[in-house]
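1. Prediction below, plus the sequence it came from.
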Amino acid sequence: MSTSFENYQKRKLISSYFSVVLSIALVLFLLGILALLVLNTKKMADRSKEQITISIFLKENAKEIEVEQLQKTLAMSDYTKSAVYVSKEEAAKQHSEDIGEDFVDYLGYNPLKNSIDVNLKADFVTAEKVTEIAETLSEKSYVEEVSYDKVLVGMVAKSVEKISFWILTASAIFTLIAVLLINSSIRLSIYSKRFVIKTMQMVGATKSFIRRPFIWQNIKLGMLGALLALIAIGGVLYYVNTNFQDLGLLDEPYIIISLLVGVFVLGILISLTSTYFATQRFLNLRTDELYY
């Protein structure tokens, strides 16, 4: 009879540990995927911003040294991602390829201008900053016109702000839910041992002495759950990077490593704090309150 009861208790204990590990693993996996989404949303938004081009059209009488100096100045500027000189011959050739016919032969002359195409860094692609840069460039005597898509700049900036806001809001909500779920699982596992806790307390054991084995046990469960979550996140990373290489998920490995370390540490911290407060609750209960 005693052996049967002991086996039942062991199965119950294993089941309790399994539920805690599974809860931690699932929650940390979801948080890790959400963090990847946040990081790559910003990366894709930055790429979209950096595709916007400011075209600086030069006057016919612009001197070669002035053009070279302008290009070097742009290349050294904090806001510049790239600055490429495009001669009117190159522009005409590209335009002819786009429309499928040689418009220069049809017109008898080349109406296009020499230009410098500038792509800005993502942090500078806002309506105010782009307008300021364009106005500064327009003041140069050898610049005929500075052209860019004002509507597109405004739309991209607003869209990125909205997407970032909602993703950060979702991240905060999911983080809170994650903490509550893990805390609930750990509290349930400790609830089954509430009488053991109270018995130890009644025979004179200190609160720290009683808490220590529970904290250490749940930290180990948190580490195991975090490892399972990391394996699952690694599988997702491998699949996405193999099938969608344009996203460049592994272009910045230190960010991925920081994320994985963060997930592991978060699993330990949540397990530690949840166990501490759960045991503290039962330590502070009176004996007659343990039955409710």
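-> Done, it's in.
2. only C-alpha atoms for contact and neighbour calcs from this point on.
-> OK.
3. middle-most residue in the chain, spatially?
-> residue 39 (2.0 Å; C-alpha atoms, centre = their mean).
4. Please enumerate the helices of the stretch 151-292 of the chain.
-> 194-202, 207-243, 253-284 (DSSP state H, counting those that start in this stretch).
5. right, and those - which one's nearest residue 158?
-> Evaluated with C-alpha to C-alpha, those place helix 253-284 nearest to residue 158, the distance being 26.0 Å.
6. Can you add mean neighbour count and give the helices of the stretch 151-292 of the chain back as CSV?
-> Below are the helices of the stretch 151-292 of the chain laid out as CSV (neighbours: other C-alpha atoms under 10 Å):
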stretch, mean neighbour count
helix 194-202, 16
helix 207-243, 18
helix 253-284, 18
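7. second one coming, line it up with the first:
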Amino acid sequence: MAQFGKGSSKRSKASYIYSIIGVSLILFLLGVMGWIFLNFRQVGNSFKEDIRISAYLRTMNKDTIAQIQQFIATKPYAKKVEYIDKEKAKALWNKDGNEDWDKILDYNPLPESIDFYANADYLDKDSLQKINNQLLGTYPDQISDITYPQTLVNTVNEKTKTFGVAFLVVAIILCIIVIVIIDNTIRLAMFSNRFLIKTMQMVGATRQFITKPMDIRAVINGLISSGIAILLLFLLIQWAENWIPQLKAIHDLQLNLMLFGGMLVIGVGISLISTHRSVVKYLKLKLDDLY
């Protein structure tokens, strides 16, 4: 039996190699789609977090201003909190391409403010309204108004949501297609081993004795396929980040590790399930049905 298994293993080696290569390429394509989806989300969040929110001040007391700035900085929605005095306000005005009033006015009409950027999760109409109510309610005599580009916020949220849903639907469809293709690839590879499986059954081998080494081989092949796909995707990410430096700014190691882990689970899981199903199927068939 052992010698027979070794000989059969050599004969089926080519089919296993083709299966590994095929599954690796399919997993790689799935990983690319996942990486694009994650980066699309990160780009959207990055764009949201570039929207400046200004809390205009009535007070000129430096201690009160520092207190308000510290209050905002401790909130989970705030990042990059900065006090903008009149000179900084003028510099921002001129930087935005607005007309300089120095030739008309002999004073700076711009109010002082505390500017900050909100985390992407808080960049929606309801959350921004709550932030507005909280700051004006806490410092009604010190803060005159909270402003942000409402039209831009609404537009960004609508576009991000629309493209996100569309991309998610496409990704789910492609994921299903990929799973089906991987399943068929493995089942095709197992087709070449159908006579080996049936012969072992005919000489008295139990179902567990037959399926166990096949399942172990499936797990090993799944690990190899996933490893190759992850390596290819990692090299692609490194190349893309070197070619497009902006991608490094939104690089998220945790999300990439989750993506790699998902590829590993899918590769091993489908390989094991498909192999086991195929083995059980051929065990149930009659010898004449194998032809």
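-> Looks like it arrived, so ask away. Please read all numbers here as calculations on a predicted model, not as lab measurements.
8. Got a TM-score for the two of them?
-> After superposition, the two chains reach a TM-score (TM-score structural alignment, normalised by the length of the second structure) of 0.87; 282 aligned residues with a C-alpha RMSD of 2.4 Å.
9. picking up where we left off before, please say which position in the second structure the residue nearest to the centre of the first structure maps to.
-> Taking TM-score structural alignment, residue 39 of the first structure has residue 38 as its aligned residue in the second structure.
10. Tell me which helix or strand that match sits in.
-> helix 13-48 (DSSP states H and E).
11. mean deviation (superposed) between that helix and the first structure, please.
-> Helix 13-48 of the second structure differs from its equivalent in the first structure by a mean of 1.6 Å after superposition (mean C-alpha distance after the TM-score superposition for the first structure).
12. So which bits of that helix are buried?
-> 15-16, 19-35, 37-45, 48 (16 or more other C-alpha atoms under 10 Å).
13. residues touching the counterpart of residue 124 of the second structure in the first structure, list them.
-> With TM-score structural alignment as the criterion, residue 124 of the second structure lines up with residue 126 in the first structure. Contacts for residue 126 of the first structure (C-alpha atoms under 8 Å, 6 or more residues apart in numbering) come out as 153, 154, 157.
14. Count the residues that sit near residue 249 of the first structure.
-> By the measure other C-alpha atoms under 10 Å, the count of residues near residue 249 of the first structure is 20.
15. if we can go back for a sec, now do the contacts for the match of residue 39 of the first structure.
-> residue 255.
16. ok, now the one 4 residues further on?
-> Neighbouring residues of residue 42 of the second structure by C-alpha under 8 Å, 6+ apart: residue 250.
17. quick one: the residue of the second structure most remote from its centre from residue 100 of the second structure, how far?
-> In terms of distance from the mean C-alpha position of the second structure, residue 106 ranks first, at 52.6 Å (C-alpha atoms, centre = their mean). Using C-alpha to C-alpha, to the nearest Å, one gets 11 Å for the distance from residue 106 of the second structure to residue 100 of the second structure.
18. Find the residues that touch each one of the two.
-> Shared contacts of residue 106 of the second structure and residue 100, defined by C-alpha under 8 Å, 6+ apart, are absent.
19. wait, what's in contact with the closest residue to residue 147 of the second structure other than its chain neighbours?
-> With C-alpha to C-alpha, 6 or more residues apart in numbering as the criterion, residue 147 of the second structure has its nearest non-adjacent residue at 5.3 Å, and that residue is residue 54. Shown in contact with residue 54 of the second structure (C-alpha under 8 Å, 6+ apart): 113, 114, 115, 116, 146, 147, 148.
20. Can you show me the strands along the stretch 1-150 of the second structure?
-> Assigned by DSSP state E, counting those that start in this stretch, the stretch 1-150 of the second structure shows strands spanning 52-57, 78-84, 113-118, 143-147.
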